[in-house]
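*Asks:* Got a predicted structure here, sequence first:
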Amino acid sequence: MKPYPNYKDSGIEWIGKVPKHWKVRKLSYQFSVNTGFTPSTSNNEYYENGTNDWITISDLNEKYVSESSTKLTDLAVEGKEIIPKGSLLYSFKLSVGKMAFAKKNIYTNEAIFAIYPDKNINLNYYYYLLGSILIHNSNKNIYGANILNQELIRASKLVVPKSEEQTQIANYLDHKTALIDKLIAKKEQLIQLLEEEKTAVINQAVTKGLDPTVKMKDSGIDWLGKIPEHWDNHRIDWIAKLIRGNTGLKKDELLNEGEYVALQYGKTYKVNEVNDTFNYYVNSEYYKQNQVVNYGDTIFISTSETIEDLGHSCYYNRKDLGLIGGEQILLKPDNRFIFNKYLFYYSKNIGKVLQKYAKGLKVLRFKIDDLKKISIPLPPIEEQKKIVNYIDYEMSRIRNLKKLYKKEIKLLREYKTTLISEVVTGKVDVREKV
């Protein structure tokens, strides 16, 4: 893409030169900034059975927004100015720079400002421009996060081409960003397919083995079906020692260094493997002999607020000792019968079964006795090791592909950001591209 033929200094340090025929104006000169409100959260009459959409930052996830996660009652919005359909919304507190167009009349909280639609303003152009420019007018708080206020917003300088050119720029960026977003969506879909493949690989290997020609027999387990004829079938408590975690590990007491790896519930319930990158520790005051976790042990999450996370398991892949916290169950494999990592891989099959035993309303849990009575199909030890080697290889292949796709997504997003910035600041001329 070629640059414009003539440039001038914009007076904006980070932008530098802009096309000679563009104007530079304060945001407050171009349009008004309208912020929202938050009714008292202690008054249920403002929220209970509300029907009015009240947009917060968490609702700004796409280019257009119409539904809010929280709704307000008529009492809460009485006397408040409604934000009309077509308005451009911008978050300027906490998560600075999230944007969307209102697809219908809505209200917002005070962390969002709105620019109302106006026949003299091309809001689609300003969607791209503000998304690229305003962040440069922000300050940093003590934590290094970007912050804006109404004064900074109104004082922000904008680069403004003529109306026709604004439309050309917006149309060009609509087209180009849609193509980029489509590529990103395809990469994200590939990552999701890899997750499904990972589950399928483990399930097939630990229930059917690696030899597709082997004779099969009925497992005697309804949800499992047939297993290789030469495999045994044993309850988990026959091939592993089960221990309920009850060490009182609190997340605000965890250390960056210590004598024992601290397997606190909040730090393990999303982790598949506890390895040397897991840096949470406690010292000897928490030590309990029957709560020690050794290399090759498997940990089950026995409590969760969501059914999907109940029965999640992780593998302890460290040589130093760990201590298991509450809301977890520790499995110590008997190496005479089961290879440690084979037990872990098979545990990925058990989660769905344990979810059937879930009890509770707000918090779901299963009992250690529910886990004890689950049966596990058991190949000979040497075959278990071959299965583990095969799964390890496949997991590594899938992991590397996911890294590749995530890197490509990151590069595409960076390219999209750079493209928008180059176009809305006049570094490239796209008028003939539309």
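*Replies:* That came in fine, so what should we check first? Residues are numbered from 1 along each chain as shown.
*Asks:* Going by C-alpha atoms from here, please, whenever you check contacts or count neighbours.
*Replies:* Noted.
*Asks:* What ranges does this structure have for its helices?
*Replies:* 27-30, 74-77, 123-133, 150-155, 163-208, 236-239, 265-268, 340-355, 368-372, 381-424 (DSSP state H).
*Asks:* Residue 248 is nearest to which of these?
*Replies:* helix 265-268 (10.2 Å; C-alpha to C-alpha).
*Asks:* Could you check how far the closest one is from the centre of its chain?
*Replies:* The offset between the C-alpha centroid of helix 265-268 and the centroid of the whole chain comes to 17 Å, using C-alpha atoms, centre = their mean, to the nearest Å.
*Asks:* who does that helix touch, helix- and strand-wise?
*Replies:* Contacts defined by 3 or more C-alpha pairs under 8 Å, 6 or more residues apart in numbering; DSSP states H and E place helix 265-268 against no helix or strand at all.
*Asks:* Structure two is appended below for comparative analysis:
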Amino acid sequence: MSDFQIETVSDFQVEARSDSQVKCIGISELDLYPEYKNSGVEWIGEIPKEWDTVRIKWLSPVKRGASPRPIDNPIYFDDDGDFSWVRIADVTSSERYLEETTQKLSKLGSSLSVKQYPGDFFVSIAGSVGKPIITKIKCCIHDGFVWFPYLKLNSEYLYYIFTSGEPYKGLGKLGTQLNLNTETVGNISIPLPPDEYEINEIVVFLDRETSRIDTLIEKKQRFIELLKEKRSALISHAVTKGLDPDVSMTNSGIEWVGKIPIGWHITKLKYLVNLRNEKTNNVINYSTKIALENIESFTGKLLNSYSDFEGDGTIIKEGDVLFNKLRPYLCKAVIAPSEGVAVGELLVFRIQETLLESKFLLYRILTHEFISLVDGATYGTKMPRASWEFIKNIEIPVPSLPEQQAIASYLDRETAQIDTLIEKIKQSIEHLKEYRTALISGAVTGKIDVRGTVCE
């Protein structure tokens, strides 16, 4: 008797529907200001009559950070130093606040850089270009950041303006394509409510509402991870224990496999598949070219069959199972949809059709147990890879061909439903992210009136 109960996707759909909801206010539920005027700034549009617009440089000069040179000199660093050293990676990995970095500067190092104190606001102009951050620690910034020495405006409000990405319209796309410097940042115009109290109300409103949205996104992301775990467990169980919960089991004699149904047999992979190694240097002549980037991890899905790879390839035919041998990508495997060529580090397995179903093998080699086994035998330092000599001697449990086909059909159906549910949740998350951006933009430009909502 199996101790694993096969749960269908309907069980998870019920869980998804019953997942506790986080109430987020809708933009349509909020009032508008009584009267608007043209701001004269494209990204801002109309603003409330009492508001104004102001260039950043009118609020404070815009300055660049500075680095001690040469930066790799150890005299500039001290693990017990008072000021943390901010790298682009530290800001990229942070959300709104910078709370820690991996290095600290010595007294000499910090004297040659630009010091920032808790509450200070600065913006990246290199790497994650345009990313704003508020520091909660004493730190020093290099010339990949700009800062605002005389800024008196609420830094939280300024953070929301910049994190929307709207001020960068016309300057490029938020990220590495933006071209920012002290002049372009200084010339950015921002909307300005008439008093500090209203600014604070906007910040408090956005803190509350974005927190609710972020909580809901986090719950959905956790549910996606749960679905992926259940998908993996479903596959692993089906290809090892079968579909009949009442079948008698016997010890397989293989530690990573455990018990298998009576009637199944243990066979080395080399007796079920042949490794194909028919090379061609004319990959351009094939309409189907499959490389690592074409394969989705863990799902066995072919994202597309185009690659601009121009080196040698291995000829494949429909039904061949392709398995990547590089350690970081062992979770990439797929069935060839047609004749073509596999390029890069893909092993091509041609199955013995009287013994093995391609889809059954695909599900087997995508289990965490199989991948972990192969991973433990990879060799090399810079880019470890698996060898066919090891893989061909892996013993796997194999049922009769009709049972393989039944298992494959069952898993096709169940994983398709789980994948559909995951995709719907991902779309929901994207909609929430879009709504979050729209809410921030609406609040900081006065398109919605959030006054009086902070006590609700």
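*Replies:* Ah, there it is. If you're wondering where the values come from, they're calculated on a predicted model, not measured in any experiment.
*Asks:* Just tell me the aligned range of stretch 384-394 of the second structure in the first structure.
*Replies:* Residues 364-374 of the first structure are where stretch 384-394 of the second structure lands when matched by TM-score structural alignment.
*Asks:* Straight-line length of the matching stretch, end to end?
*Replies:* In terms of C-alpha to C-alpha, to the nearest Å, the two terminal residues of stretch 364-374 of the first structure are separated by 19 Å.
*Asks:* list the buried ones in that stretch?
*Replies:* The neighbour-count check on stretch 364-374 of the first structure (16 or more other C-alpha atoms under 10 Å) flags 364-366, 368, 371 as buried.
*Asks:* how much distance is there from it to the middle of the chain?
*Replies:* Computed by C-alpha atoms, centre = their mean, the separation of stretch 364-374 of the first structure from the middle of its chain amounts to 29 Å.
*Asks:* Contacts for that stretch, please.
*Replies:* With C-alpha atoms under 8 Å, 6 or more residues apart in numbering as the test, stretch 364-374 of the first structure has contacts from 235-237, 242, 244, 302-307, 310, 329, 354-355, 357-359.
*Asks:* Stretch 232-240 of the first structure too?
*Replies:* With C-alpha under 8 Å, 6+ apart as the criterion, stretch 232-240 of the first structure contacts 219, 331-334, 337-338, 371-379.
*Asks:* Among these, which pair sits farthest apart?
*Replies:* Using C-alpha to C-alpha, the pair of the contacts of stretch 232-240 of the first structure lying farthest apart is 219 and 332, separated by 24.1 Å.
*Asks:* Now do the same contact list for residue 17 of the first structure.
*Replies:* Residue 17 of the first structure makes contact with 7-10 under the criterion C-alpha under 8 Å, 6+ apart.
*Asks:* of the residues you listed, buried ones?
*Replies:* Judged by neighbour count, with buriedness set by 16+ other C-alpha under 10 Å, the buried members of the contacts of residue 17 of the first structure are 7, 10.
*Asks:* Among the contacts of residue 17 of the first structure, which lie within strands?
*Replies:* 7-9 (DSSP state E).
*Asks:* Pick the one among those residues closest to residue 433 of the first structure.
*Replies:* Residue 433 of the first structure lies nearest to residue 7 out of those, by C-alpha to C-alpha, at 19.8 Å.
*Asks:* how near is residue 140 of the first structure to residue 108 of the first structure?
*Replies:* Spatial separation of residue 140 of the first structure from residue 108 of the first structure under the definition C-alpha to C-alpha is 24 Å.
*Asks:* Could you check which of the two is surrounded by more residues?
*Replies:* The neighbour count for residue 140 of the first structure versus residue 108, taken as other C-alpha atoms under 10 Å, is higher for residue 108 (22 against 10).
*Asks:* Distance of the more buried one relative to residue 73 of the first structure?
*Replies:* Counting by C-alpha to C-alpha, the separation of residue 108 of the first structure from residue 73 of the first structure is 13 Å.
*Asks:* Which of the helices of the first structure sits closest to residue 98 of the first structure?
*Replies:* Nearest of the helices of the first structure (C-alpha to C-alpha): helix 123-133, 7.9 Å.
*Asks:* Can you tell me what sits against the closest one?
*Replies:* Applying C-alpha under 8 Å, 6+ apart, the set of residues contacting helix 123-133 of the first structure from outside is 88, 97-100, 117, 158, 166-167, 169-170, 417, 420-421, 424-425.
*Asks:* What is the most widely separated pair among the residues you listed?
*Replies:* Using C-alpha to C-alpha, the two most remote members of the contacts of helix 123-133 of the first structure are 117 and 417, lying 24.8 Å apart.
*Asks:* In stretch 39-52 of the second structure, which residues are buried?
*Replies:* For stretch 39-52 of the second structure, the neighbour count (16+ other C-alpha under 10 Å) marks 39, 43-44, 46-49, 51 as buried.
*Asks:* repeat for stretch 53-64 of the second structure
*Replies:* Neighbour counts using 16+ other C-alpha under 10 Å place 53, 56-57, 60-64 of stretch 53-64 of the second structure among the buried residues.
*Asks:* do stretch 150-164 of the first structure as well
*Replies:* Buried residues in stretch 150-164 of the first structure, counting neighbours by 16+ other C-alpha under 10 Å, are found at 153-154, 156-161.
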